[in-house]
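> sequence and computational prediction follow.
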Amino acid sequence: MTRQIRFNAFYMNTVSHQSPGLWTHPRDSSHRYTDPDHWVELAQLLERGRFDAIFLADVLGAYDVYQGSADAALRHAVQAPLNDPLALVPLMAQATKHLGFGVTSALTYEHPYTFARRMSTLDHLTRGRIGWNIVTGYLDSAARNLGLDQQLSHDERYDLADEYMDVVYKLWEQSWDNDAIVNDKQRGVYAEPSRIHPIRHEGKYYKVPGFHLCEPSPQRTPLLYQAGTSPRGVKFAAQHAECTFVSGPSIKVVKKYADTLRAAVREAGRDGDDLKIYAQALIITAPTEVEARAKYEDFKQYIDIEAALALLSGWTGVDFSRFPLDATIEYIDSDAGRTALASFSAADPERRWTVREAAQFIGLGGRGPVLVGDPSQVADQLEHWQDQTGIDGFNLAYALAHETMRDVVDLIVPELQRRGRYPREYAAGTLREKLFARKRRSTN
């Protein structure tokens, strides 16, 4: 059976996400990010294109590593200003029936008891279409604004995350029995107390004695996304993730990440295919190759090198203002985003990137490939990437909001459907049921 390609849309509740500088293009509409209609229009567009979900990124700090200041990030709208992604979900869910919502929340700065209630609420309000992108954070500025001198070390953040997951699983999966809600109006009993259980959790980082405040939601545990490909991140993903998001500039890098993740999942006692892997990409297309190439050349004029370096510095914890643009990027271990730097260095030792090349690359679409061409050419590229790397689909960044996604929906989706490589209709049920044909998160 031919493997189908799956799409998520990669967005952020901000002006500029993965293509710093492109917000200045006259056709871009990202400045409307504070307008609810902006998000409703996007959700309806993505559902028309049968996207699995909109994947909403987030950070809780400013990109202030570059030149030791947030000035460049503020000047160029590098993920600042930035609004809460979770607040968008009810808006978009009300306007759609099938589209999923993968929201990013840094567990390092959110207590599991209150967070579990927030996600259960969203799972109820979306009728089971909510997913959680589990991140531990990578910006020291976020830690400082939440009362810490700096963030925990990279591996200790994952130690905390392991316990965090233990707490939320207990709240979501174990606190309420399936038959706890009786809704007996004659007896005046809504919930049967004997079927609701305090979790009595007491660990190194958290103490949560009580029961979950929410009755069981359609999925109980939201669909779990994770994006780390450091050794510690891979181990965490093998235990918890149902979907993963990887970023790499080449087939070689993405295949390495995908193979490593599937091997780790199997080692953890799960089926290696019991994991959906989405790779970041940007599609630039038009009805003809000439038009697509012209669009690509037009977009390249709006790449902002300083904005891209502010973004890369924040991702990696390395101040790239200290290096000449023609200096070669070497792998430097840091407590920020190890994966971001490794994708330009250690993940592919045969490819040596200069600072300028990396900035130009991420300046249009972030850390994934840019696929340019007419619908047939782009479909060929998507099939080649999937077939060569073993990924399940793509987390699509945009150059212009919402033009990029409209081009994908109107031009690429029909071509892939014609080839039998893309769904024509949504499966029934919750987000987890649509992707995995099961109601509950599987456990080892």
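Received it, and whenever you're ready, just let me know what you need.
> CA only for contacts and neighbour counts going forward, please
OK.
> and residue 34, how many neighbours?
Using other Cα atoms under 10 Å, residue 34 has 14 neighbouring residues.
> second structure follows, compare the two:
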Amino acid sequence: MTFAKRQMILNGFDMNCVAHIVAGTWRHPESQAARYKDIEYWTELAQLLERGLFDGLFIADVLGIYDVYGGGPEAALRSGAQVPVNDPLLVVPAMAAATRHLGFGVTAATSFEHPYSFARRMSTLDHLTKGRVGWNIVTGYLESAARNHGLDSITPHADRYDIADEYTEVLYKLWEGSWEDDAVGTEPGRDHYADPAKVHPIRHEGRHFRVPGIHLCEPSLQRTPVLYQAGASNRGRQFGAENAEVIFIGAPTKEVLREAVADIRGRAAAAGRDPYDVKIVNGFVVVTGATEAAAQARYDEFRRYTDPEGALALWSGWLGTDLSQFDLDDPVAVTDNEFLKSSVEMFGQGQWTLRDFIDAKAIDAEGGFTVGSPTQVADVLQEWMEDTDVDGFNLTNVITPGSFVDFIDHVVPELQRRGIYKTAYTEGTLRHKLFGQGTRLPESHRAAGHRRITEEATR
């Protein structure tokens, strides 16, 4: 078999909580997940991922609780399923101080924070990380989050993306257009820090936001952080194709992923962008060891610590359907719609019972999945890249840090031996590391239309 030699992107996928995707495994004797409240947990994780030359740590987030299952939060609380959950942005500066190259993708929803204050938070992170931060743009999906922010219910899906369109427009104006590159200076003889003539109010008057003034922060290295996005719906894909630089998909099969990648690249081209200015990564769970037998034993051990009720609490929230209404041996069908294509495929339209689903998806709840030796895992990841045109993977841990340790110690050397994974970091910002084309967004991006900086400053 002939394999592509494109360099694979790898992110560690985690969340500032005790149980992210695989409910229950915080109980595993090797797991350090309950230390998520300690800054050392995060600095040690960052250093580990940098040892493995990972491109970044992708930190998920929600601002609500999974209370669909059984009509309340009890199952989520008992299993620790994404609750309690701390702020993902606050752990980034310490991790950046403990590393030199690792990037950080942080999740924040456009539905629950005003863009003016959020622009400052992200510019601050870009300054403190020396240009190694990215923003995962989400619109939010939990009804509990909406209610606890004073809304009667979550804003309808299409309307959330209309708001996100304007939200990002405000941010682009603040990040790219408010301050000129040479507005600030500290050279000898200069008698002012910022030149008022080179700092511009954005005068935004829109349907959802009114922001008349200047950005509160001077330009950071990247100005606009690297733009991540995760949205599988038709509207979500269109938004990602127009805005995102890295798109995260949770496709469970190569067939689903292949279609999604081709669709997104086609939409990016239609938006006037190079289709490969969008890096696409798929979720993946890898269980590995020195040998196939060791990997299988590791998987069997992990399975003993999974929490079925916690898994159903998460899936009920993701699907918006209370799965407690089904008995374990009832066939479960999920109505096909544009928002849940991957999940619908997993459920098999009534071909699986809930018991089957819990058994099959106890660990591989999002994206692809494989158990095997380093060679077997590398074969699978390489085949997925070649067969789908995906750029890389967000690796979901089963336990932390053990899942990442296993992958770094066993699989990374095999990927490097094949020439499809880097052996050293590129210097520079996260955007330059990912694309090799400089620190700023390219002129083809919609944010570029809001720039005031000179052509000489962009070179």
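Received the coordinates, thanks. The shown structure was predicted, so the numbers you read here are calculated from the model rather than taken from an experiment.
> and the TM-score between them?
TM-score for the superposed chains, counting by TM-score structural alignment, normalised by the length of the first structure: 0.96, backed by 440 aligned residues with a Cα RMSD of 1.7 Å.
> from what I see, residue 179 of the second structure and residue 216 are in contact.
No. Using Cα atoms under 8 Å, residue 179 of the second structure is not in contact with residue 216; the gap is 9.5 Å.
> neighbour count winner among the two?
Neighbour comparison, residue 179 of the second structure and residue 216: the larger count goes to residue 179, with 30 against 17 (by other Cα under 10 Å).
> residue 131 of the second structure matches what in the first structure?
Counting by TM-score structural alignment, residue 131 of the second structure lines up with residue 128 in the first structure.
> brain fart, residue 232 of the second structure
Going residue by residue (TM-score structural alignment), residue 232 of the second structure aligns to residue 229.
> number of residues surrounding that match?
26.
> over to residue 317 of the second structure?
Neighbour tally, residue 317 of the second structure, other Cα under 10 Å: 20.
> try residue 156 of the second structure
Residue 156 of the second structure has 9 nearby residues by other Cα under 10 Å.
> so how far does the host helix or strand of residue 95 of the second structure sit from its counterpart in the first structure?
In the assignment (DSSP states H and E), residue 95 of the second structure maps to helix 92-98. When the first structure is overlaid, helix 92-98 of the second structure sits 0.4 Å from its aligned residues on average, using mean Cα distance after the TM-score superposition for the first structure.
> what packs against that helix?
Helices and strands touching helix 92-98 of the second structure, by 3 or more Cα pairs under 8 Å, 6 or more residues apart in numbering; DSSP states H and E, are helix 39-51, helix 115-128.
> do you know how far the match of residue 131 of the second structure is from residue 435 of the first structure?
Per Cα to Cα, to the nearest Å, residue 128 of the first structure is found 12 Å from residue 435 of the first structure.
> the two - which one has more neighbours?
residue 128 (27 against 19).
> isn't that one right up against residue 223?
No. Contact criterion Cα under 8 Å: residue 128 of the first structure and residue 223 do not qualify, at 9.1 Å.
> need the residues touching each of the two.
residue 431 (Cα atoms under 8 Å, 6 or more residues apart in numbering).
> which of the three states applies to the most centrally placed residue in the first structure?
Relative to the mean C-alpha position of the first structure, the nearest C-alpha, by Cα atoms, centre = their mean, is the one of residue 55, at 4.8 Å. Following DSSP: H, G, I helix; E, B strand; the rest coil, we place residue 55 of the first structure in the strand state.
> which residue in the second structure aligns with it?
In the second structure, residue 55 of the first structure lands on residue 58 (TM-score structural alignment).
> now name the helix or strand holding residue 383 of the first structure.
Going by DSSP H and E, residue 383 of the first structure is part of helix 375-389.
> likewise residue 11 of the first structure?
strand 6-12.
> so which bit of the second structure is that strand matched to?
Going by TM-score structural alignment, strand 6-12 of the first structure lines up with residues 9-15 of the second structure.
> got it, and stretch 143-163 of the first structure?
Going by TM-score structural alignment: stretch 143-163 of the first structure matches residues 146-166.
> and that stretch, which residues are buried?
146, 154, 155, 160, 161, 163, 164, 166 (16 or more other Cα atoms under 10 Å).
> same check on stretch 130-139 of the first structure?
Quick answer for stretch 130-139 of the first structure (16+ other Cα under 10 Å): 130, 131, 132, 133, 134, 135, 136, 137, 138, 139.
> and which of those is nearest residue 41 of the first structure?
Comparing those against residue 41 of the first structure with Cα to Cα places residue 130 closest, at 18.8 Å.
> what's the nearest residue to residue 131 of the second structure if we skip its chain neighbours?
residue 429 (4.9 Å; Cα to Cα, 6 or more residues apart in numbering).
> tell me which element the aligned residue in the first structure for residue 269 of the second structure falls in.
Counting by TM-score structural alignment, residue 269 of the second structure corresponds to residue 266 in the first structure. Using DSSP H and E, residue 266 of the first structure falls within helix 251-267.
> corresponding residues in the second structure for the longest strand seen in the first structure?
Longest strand of the first structure, by residue count under DSSP state E: strand 276-285. Mapping strand 276-285 of the first structure onto the second structure (TM-score structural alignment) gives residues 279-288.
> starting at the chain centroid, how far to the matching stretch?
Relative to its chain's centre, stretch 279-288 of the second structure lies at 12 Å (Cα atoms, centre = their mean, to the nearest Å).
> same question, stretch 5-12 of the second structure
15 Å.
> out of the helices and strands packed on helix 92-98 of the second structure, flag the one nearest residue 94 of the second structure.
So among these, helix 39-51 is nearest, using Cα to Cα, at 6.5 Å.
> between that closest one and strand 9-15, how many degrees?
Computed by axes from the mean of the first three to the mean of the last three Cα atoms, to 10 degrees, the angle separating helix 39-51 of the second structure from strand 9-15 equals 170 degrees.
> list the contacts for residue 69 of the first structure?
So residue 69 of the first structure contacts residue 63 (Cα under 8 Å, 6+ apart).
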